[in-house]
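Here is a sequence together with a model predicted from it:
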Amino acid sequence: MDFDKLTEVIRKLSLEAGDIIMDIYNSDDFDVRSKSDDSPVTAADEAADAHISAGLRAAFPDVALVTEEQAESHSVTANTFLIVDPLDGTKEFIHRRGDFTVNIAYVHDGVPLRGVVYAPAKGRLFYTNATGDSVEEVGELDKNTVGTTVPISVSAPDKTGLMVVASKSHRDQATDDYINKYAVNDMKSAGSSLKFCLVATGEADLYPRVGRTMEWDTAAGHAVLSGAGGHVVRFDDHTPLTYGKEGFANPFFIAYAPGIDLKLP
């Protein structure tokens, strides 16, 4: 893979998809439908997916593509693939809460090596650069010109009082029970893959997920966190979370900054 080209393509596609999404987000009204698994989908999911998919297939025709909105791609079996969630956090989008993202990642040998997470309503853009290090691009975001990029890095956690981030839409008692195993200084709630990015920037130390996710929900954020020095492991045995699993469903997991003594369930 040409990582310079990959970084350029996925950055630009995420920004273009963000514009498509925001046009619908800022409209007076938009339709919400239910998919076969009862999860919501909007015109923004579908339009962003069509744009990203076309762009990736044109740029990387020989790389398998998995995307949430194309059910036929969910049977792909490949060692190397691109994986997309065109609008992660649809519930946040529907309720106009702003915590939704565009996620694009590149996976090889079960590891998300590169990724981009763009939160268009918040104007925050995180991605891995060509060398695999993670940055946040700040200032005015131009689709055709890379602006100022700031290296990001996980925190050095204070074990006497961690900063914890948890889901805004999927917080439950099991999550709270696990968080209560730690000394916590402060709690944040965030939607979508932004939670990975908050750990990657040092704005949080720990993100436990005790609930259903799919690989397209997590791969891009996982890549950004890894490029910032963080880790993502399975909840049950603390082995690395891997990708390319049958059906692309994830087990429960923990994303964290090194230095935390992880607790078992």
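Yes, it's here.

going forward, measure contacts between C-alpha atoms and count neighbours the same way
Noted.

How many residues are close by Ala44?
By other CA atoms under 10 Å, 24 other residues sit near Ala44.

here comes the other one, which I'd like you to weigh against the first:
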Amino acid sequence: MTLNLSELLTKVERIALQAGDAIMAVYARDFYIEEKDDKSPLTEADMAAHRVIMAGLQALPQGIPVLSEEDVGSFSGADADGRYWLVDPLDGTKEFIKRNGEFTVNIALIESGKPVLGVVVAPSLEVSYLAAKDVGAFKVDWGKEKSGERQPIHVAGKPAEGTTWRVVGSRSHPSPDLAEWLEKLGSHDMVPVGSSLKLCLIAEGEADVYPRLGPTCLWDTGAAQAVVEQAGGRVETLEGEVLSYATPAEKLNPYFVVWGHSD
């Protein structure tokens, strides 16, 4: 089955925006916080967004299976074409709880282990990042007095020798291995950012590199990786291999680096 990724991107963007609305409805009031088995927080907003996304994706005619962080047990594997949806209904729950705005909705389409479509919506910041293979990568600023139109984005390219690298890192997950990696990189400025927004900043050329030397799951990265790759960047393991989603039964990613250039 051949997919029209351009058409699908528009439909998935709509679903992600609806999930963002559900999140903001909770964000506007007091909400309860639970603790999952892995000690990570879970809020009403996570589940509200999950329900919206599941309903939206399951209503699409393609019938592609869905792997969501909030319902891993229902996922039975990729379809016969090697496709599945990869969803984080609310990435950056800690940032949501802190109310700093740096949280996102992530929806990716995986095909043969690669993210070929990605939508990242930051509802509090009123910004979206979209990408699909052979369609391009885009940023949409839909806040007040903004056009709401898709603006093409591209990575910045490799910094010239002797210049300072613009590095983004995790706001809520510091890593002891990071200091050593940064020392090898050379002169740099480090900016902490929450959720998948780190990858999106690379994609739009606002940062040069994002080293993640700590644990992440597939759903944390899939959608934003699609955006980075279609914007001309790359997401690689420390061994230089492209970060893969071919084995969804293994939920954890290896350590990786997001580069704002192609070589």
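Structure's in. What do you need? Please read these numbers as outputs of a predicted model, since none were measured by experiment.

Can you give me the TM-score here?
Remark: TM-score between the superposed chains equals 0.91 [TM-score structural alignment, normalised by the length of the second structure]; 254 aligned residues with a CA RMSD of 1.8 Å.

Which helix runs longest in the second structure?
Assignment by DSSP state H gives helix 5-27 as the longest helix of the second structure.

quick one, strands of the second structure?
33-35, 41-43, 66-68, 83-91, 104-111, 114-122, 127-132, 136-141, 150-152, 165-170, 188-193, 209-212, 234-237, 256-259 (DSSP state E).

Same list, the ones you listed, but as TSV with distance to Asp220 of the second structure and mean neighbour count please.
Output for these, formatted as TSV (distance: least, CA to CA, whole Å; neighbours: other CA atoms under 10 Å):
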stretch	distance to Asp220 of the second structure	mean neighbour count
strand 33-35	18	11
strand 41-43	15	17
strand 66-68	11	24
strand 83-91	6	27
strand 104-111	7	28
strand 114-122	11	28
strand 127-132	15	27
strand 136-141	18	21
strand 150-152	23	15
strand 165-170	12	22
strand 188-193	14	15
strand 209-212	12	24
strand 234-237	13	22
strand 256-259	12	24
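
can you put the ones you listed in a markdown table and add distance to Val12 of the second structure?
Listed next are the strands of the second structure as a markdown table, based on distance: least, CA to CA, whole Å:
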| stretch | distance to Val12 of the second structure |
| --- | --- |
| strand 33-35 | 28 |
| strand 41-43 | 23 |
| strand 66-68 | 13 |
| strand 83-91 | 10 |
| strand 104-111 | 8 |
| strand 114-122 | 7 |
| strand 127-132 | 10 |
| strand 136-141 | 14 |
| strand 150-152 | 15 |
| strand 165-170 | 27 |
| strand 188-193 | 25 |
| strand 209-212 | 26 |
| strand 234-237 | 23 |
| strand 256-259 | 24 |
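
Of all the ones you listed, which one is nearest Arg14 of the second structure?
Minimum separation from Arg14 of the second structure across the strands of the second structure (CA to CA) falls at strand 114-122, 9.7 Å.

what range in the first structure matches that closest one?
Per TM-score structural alignment, the counterpart of strand 114-122 of the second structure in the first structure is residues 111-119.

contacts for the matching stretch?
The contact list for stretch 111-119 of the first structure, computed with CA atoms under 8 Å, 6 or more residues apart in numbering, reads 7, 10-11, 14-15, 18, 98-107, 124-129, 132, 193-194, 219-224, 242-243.

again with stretch 61-71 of the second structure
46-47, 50, 54, 57-58, 74-79, 83-89, 219.

hang on, the earlier thing: any idea how far the match of strand 114-122 of the second structure is from the chain center?
7 Å (CA atoms, centre = their mean, to the nearest Å).

and if you look at stretch 242-250 of the first structure?
Relative to the chain's own centre, stretch 242-250 of the first structure is displaced by 15 Å; criterion: CA atoms, centre = their mean.

List the buried residues of it.
Residues Thr242, Tyr243, Gly244, Phe248, Asn250 are the ones in stretch 242-250 of the first structure that count as buried (16 or more other CA atoms under 10 Å).

and the residue in the first structure sticking out farthest from the centre, how far is that from Ala44 of the first structure?
Within the first structure, the residue lying farthest from the chain centre (CA atoms, centre = their mean) is Thr160, at 28.3 Å. Distance, Thr160 of the first structure to Ala44 of the first structure, by CA to CA, to the nearest Å: 43 Å.

Tell me which residue of the first structure matches up with Leu5 of the second structure.
Under the alignment (TM-score structural alignment), Leu5 of the second structure maps onto Phe3 of the first structure.

How much space separates its match from Val116 of the first structure?
Phe3 of the first structure is 13 Å from Val116 of the first structure, where distance means CA to CA.

repeat for Asn185 of the first structure
29 Å.

Leaving out the residues flanking it, which one is nearest to the counterpart of Ala255 of the first structure in the second structure?
For Ala255 of the first structure, the aligned position in the second structure is Val258, judged by TM-score structural alignment. Take Val258 of the second structure and drop its neighbours on the chain: the residue closest to it by CA to CA, 6 or more residues apart in numbering is Val235, 4.4 Å away.
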